[in-house]
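Participant: using only what follows, build the 3D model:
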Amino acid sequence: MSAYEAELVVDGRESVADGVLALTLRHPLGEELPAWEPGAHIDVVLGPDLERQYSLCGDPAERHAWRIAVLREIDGRGGSAYVHAELRRGDKVRVRGPRNHFALEPTPRYRFVAGGIGITPILPMLAAAEAAGAEWTLLYGGRTRNSMAFTEELGRYGDRVTIAPQDETGLLDLAPVLDGLPDGTLVYCCGPGPLLDAVEASCPGGVLRVERFRPREQETGPDGEFEVVLERTGRTLTVFPGVSVLDTVRAAGVEVLYSCTEGTCGTCETDVLDGTPDHRDSVLTDEERAAGETMMICVSRCRGARLVLDL
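Facilitator: Purely as a prediction, here's the structure:
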C-alpha cells in the first residue's frame, strides 16, 4: 500500500483557542498536494518514534495548502508538546497521507456532535453538507468557550450551530439532537471517549459514524499463538502471544506502513484473504468487522489458527 509522503513547510502558525494551534502546511516548491475529502487525516512525523495523526480541517478545494489544528495535551505522549514548543513558521515536517476512515456519506440530513479538538474533522464536513443542500445541525461542546477552536468560523452558520461550553451549560444535552431522528439521518461524532460512548448509547443502530483519538475499551478474545501466511511471498510466520502481527511481519523484514500502533489511525489496514480476524481496533464499523475483509495488524489478532494476508 503506497501513500503520498513529502516534507512540507509550516507556512502558517495561529492560535485558534486556548491551547490550540492551527498550522498551515505547503509544499516547499509550491506543488499541489493530494486531493482529500472531509474526515481525512495525515500522519505527521515529528521525530524518531514521534509520529502523530491530525485531521485536515481546511478547504478540500485548496490544493496548495493543508490545515491541521493541534491541542496542547498536558498529559500527552509528547507530540502536541513538540508542535507547540518547537514547530515554527518555515520549519519542515514530513507528512504521509491523506487517509480517511471517517468519510462523509451522502444523505439528506446530518446531526454533527463535536467535543473539544474533535471539531477538526467535523469542520469541513459542515461546508460539504451545506454545499450539498443537506439539512444539518452541529452540537459543539468544550471545557470553556475560550478553549473551543474555530467558534468564529462557525458563526457564519447561525443557529444551526449550538456552542455549549461545559462551564456555562454543563455536560452536552444529547437528547434534543439524537431523540427521534428522521429517516435518512446520519450522526457524525468526534471527541473524547466519554462523549463518544454517550452518543453511541443514544443512537439507533446503523446511523452513527465516529472517529476516536484514543483506543476504545473493548472485550477481546484470547491472546494465543497463530500463523500468518503472507500471500505475496508465500511465507508463513508464527505470531506469538503478546506480539502483534505488525511486529511479527516487520521482524521478518517485511516493510509495511504503520503509525499509531494503537488501532486508531488506520494506517496499517491490511486485506484479509482467508481466516477470521479478532478485531481490536477503534476504526472499523461493526459491518466492516463482520465482513472480515480487512484488519488493523497493529492490534488485531486471529480467532482461529491461521490468517492469510495480502502482504
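Participant: all contacts plus neighbour counts: C-alpha atoms, from now on.
Facilitator: Noted.
Participant: so which residues of the stretch 151-300 of the chain form strands?
Facilitator: In chain order, the stretch 151-300 of the chain shows strands spanning 161-165, 185-191, 208-212, 226-230, 235-239, 269-274, 277-278, 294-296, with DSSP state E, counting those that start in this stretch as the criterion.
Participant: most tightly surrounded among those?
Facilitator: Per-residue neighbour counts averaged over each of the strands of the stretch 151-300 of the chain give the maximum for strand 294-296, namely a mean of 26 (mean count of other CA atoms under 10 Å).
Participant: contacts for whichever helix or strand comes after it?
Facilitator: Sequence order places strand 301-302 as the next helix or strand after strand 294-296, per DSSP states H and E. With CA atoms under 8 Å, 6 or more residues apart in numbering as the contact definition, strand 301-302 has outside contacts at Asp223, Phe226, Ser244, Val245, Gly275, Thr276, Pro277, Asp278, His279, Arg280.
Participant: let's see this one next to it:
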Amino acid sequence: MAAAIPPALVVDEVHAAAEGVRAVTLRAPDGGALPAWPPGAHLDVELPNWLRRQYSLCGDPGDPYRYRIAVKHEELSRGGSEYIHLFLRPGTRLRVGAPRTTFPEDTPPGTLYIAGGIGITAVLAMFVRDVRRGYAPTLLYAGRSRAGMPFLDELPGDAAVVVAASDEGRRLDLPARARSLPDRSEIVTCGPARMTAAVEAAFGGERFGRVHVERFRAEPRSFADDRAFVAECARSGKKVTVPAGETLMDALLKEDVPVGAGCREGVCGSCEVGVLNGEPEHRDLLGAPEGRMYPCVSRSVTETLVLDL
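Facilitator: Here you go, the predicted structure:
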C-alpha cells in the first residue's frame, strides 16, 4: 500500500544552500515513509503565518523518508520566503498537500533543461534522473553568481552542464543553442519571467518538441471583459452565479463548494476541476487538459458551465 501524506510534516533541518537560499528538509512526525513523488513535482505548503505556497521538491526521489525544498529570499516577498528565512526552525510542523506535478512524468533522451536561479529546484531531480538513465540530457543553468546558485555541487560530474554566471561575464546564448539542437528535442525550463519568455521564443518553433515551462508567477496578460455565467455543480446539484469581476473559485467557495486554492494565478494547478459541459475560457499558463480547467483564473465562454463538483 502506498504511503499516505500525514496531516502535517516536521521540519527536520533548515540550512543555507547558497547565498539567499534556504533548503528545508521535511519528515513525517513518526519517522515513517512518505508518498513517492515524480521528479519535477512540487508541494503545497501551509506556513504558520497562514500563507500557502508551492515549492518544488528538489531532493532525492529515492529517499522515502524525507522531502527537500529550497526557497530564495525574495526582496519583494509576499510573506512566504520571508517567513522561511527569518522564522522557520527545526521542529515546526507544516501542513502540506500530496506531491503533484505539471511537468511530464517522463522525458525522452536528449532533453534540454534550462534553469534560472532558484528555478533549478524544479528541474534538478529530472535532470539527475535522466543522467542516471543514460539519457544524455543537457542542463543550462544561469544565475547572477555561483555563490547564489544552489546545488551546483550536486550536479553529476560526468553530465553535460553549462553554468552561466553573470558576474563571470557568461550568459546563455539560447538562439545559438536552438540552432545546434536536434529536431524534435524537448525542453524543460523554470526561471524568471524574462528567461522563460526567451526560452519559448528560441525553442517555440515547429522543429522542436514541446517546451515544458514552470513559472514563479503569472505574467500580466489581457483578456476580453468578464461576463457573468452560471456554474452548475453536477454532484452537489448547486447552481452558482459567477458575476463579472469575481473569479469562479471565489464564487464556488462562497457557496461552500470545496476547491483547492494555491497560487490563484493559474500557474500551480492545485485548483483543477473537471468540466462536463460548456466551454471554458482558459486563462491559465499551464495549458489545461481537455475537459479540465483552473477556476482561480479561468471563466466560461458559454452562459452555463457544468462542473464535476
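Participant: TM-score of the superposed pair?
Facilitator: Once the chains are laid over each other, their TM-score by TM-score structural alignment, normalised by the length of the second structure reads 0.93; 303 aligned residues with a CA RMSD of 1.6 Å.
Participant: one step back: would CSV of the contacts of strand 301-302 of the first structure with distance to Ala81 of the first structure be doable?
Facilitator: Compiled in CSV, those are given as follows (distance: CA to CA, whole Å):
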residue, distance to Ala81 of the first structure
Asp223, 34
Phe226, 39
Ser244, 28
Val245, 30
Gly275, 41
Thr276, 39
Pro277, 36
Asp278, 34
His279, 31
Arg280, 28
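Participant: hmm, back to that, out of the strands of the stretch 151-300 of the first structure, nearest to Gly12 of the first structure?
Facilitator: With CA to CA as the measure, strand 185-191 is the member of the strands of the stretch 151-300 of the first structure nearest Gly12 of the first structure (24.8 Å).
Participant: on that earlier part again, which of the contacts of strand 301-302 of the first structure lies closest to Ile122 of the first structure?
Facilitator: Of all these, the one sitting nearest Ile122 of the first structure is Arg280; the distance, using CA to CA, is 24.9 Å.
Participant: hang on, that closest one packs against Ile297?
Facilitator: No. Counting by CA atoms under 8 Å, Arg280 of the first structure does not reach Ile297; the two are 9.3 Å apart.
Participant: which one of the two has more residues nearby?
Facilitator: Neighbours around Arg280 of the first structure and Ile297, counted as other CA atoms under 10 Å, are more numerous at Ile297. The numbers are 29 against 25.
Participant: top helix in the second structure by residue count?
Facilitator: Assignment by DSSP state H gives helix 120-133 as the longest helix of the second structure.
Participant: what's the mean distance for that helix versus the first structure?
Facilitator: Here helix 120-133 of the second structure, set against the first structure after superposition, deviates by a mean of 1.1 Å using mean CA distance after the TM-score superposition for the first structure.
Participant: so which elements touch that helix?
Facilitator: Judged by 3 or more CA pairs under 8 Å, 6 or more residues apart in numbering; DSSP states H and E, the packing partners of helix 120-133 of the second structure are strand 112-116, strand 138-143, strand 187-191.
Participant: relative to strand 187-191, how tilted is it?
Facilitator: When axes from the mean of the first three to the mean of the last three CA atoms, to 10 degrees is applied, the directions of helix 120-133 of the second structure and strand 187-191 differ by 150 degrees.
Participant: list the buried residues in helix 120-133 of the second structure.
Facilitator: Going by neighbour count (16 or more other CA atoms under 10 Å), the buried part of helix 120-133 of the second structure is Ile120, Thr121, Ala122, Val123, Leu124, Ala125, Met126, Phe127, Val128, Arg129, Asp130, Val131.
Participant: could you pull out the helices for the stretch 151-300 of the second structure?
Facilitator: Residue ranges of the helices in the stretch 151-300 of the second structure, as given by DSSP state H, counting those that start in this stretch, are 174-180, 193-203, 248-254.
Participant: helices and strands around the second one, which ones?
Facilitator: With contacts defined as 3+ CA pairs under 8 Å, 6+ apart, the packing partners of helix 193-203 of the second structure are helix 174-180, strand 187-191, strand 211-215.
Participant: for the first one, same thing?
Facilitator: Counting contacts by 3+ CA pairs under 8 Å, 6+ apart, the secondary-structure elements packed against helix 174-180 of the second structure are helix 193-203.
Participant: give me the buried positions along the helix it packs on.
Facilitator: Using 16+ other CA under 10 Å, the residues of helix 193-203 of the second structure that count as buried are Ala193, Met195, Thr196, Val199, Glu200, Ala202, Phe203.
Participant: ok so, going back, quick one, which of the helices of the stretch 151-300 of the second structure gets closest to Leu47 of the second structure.
Facilitator: Across those, closest to Leu47 of the second structure is helix 248-254 (CA to CA), at 21.0 Å.
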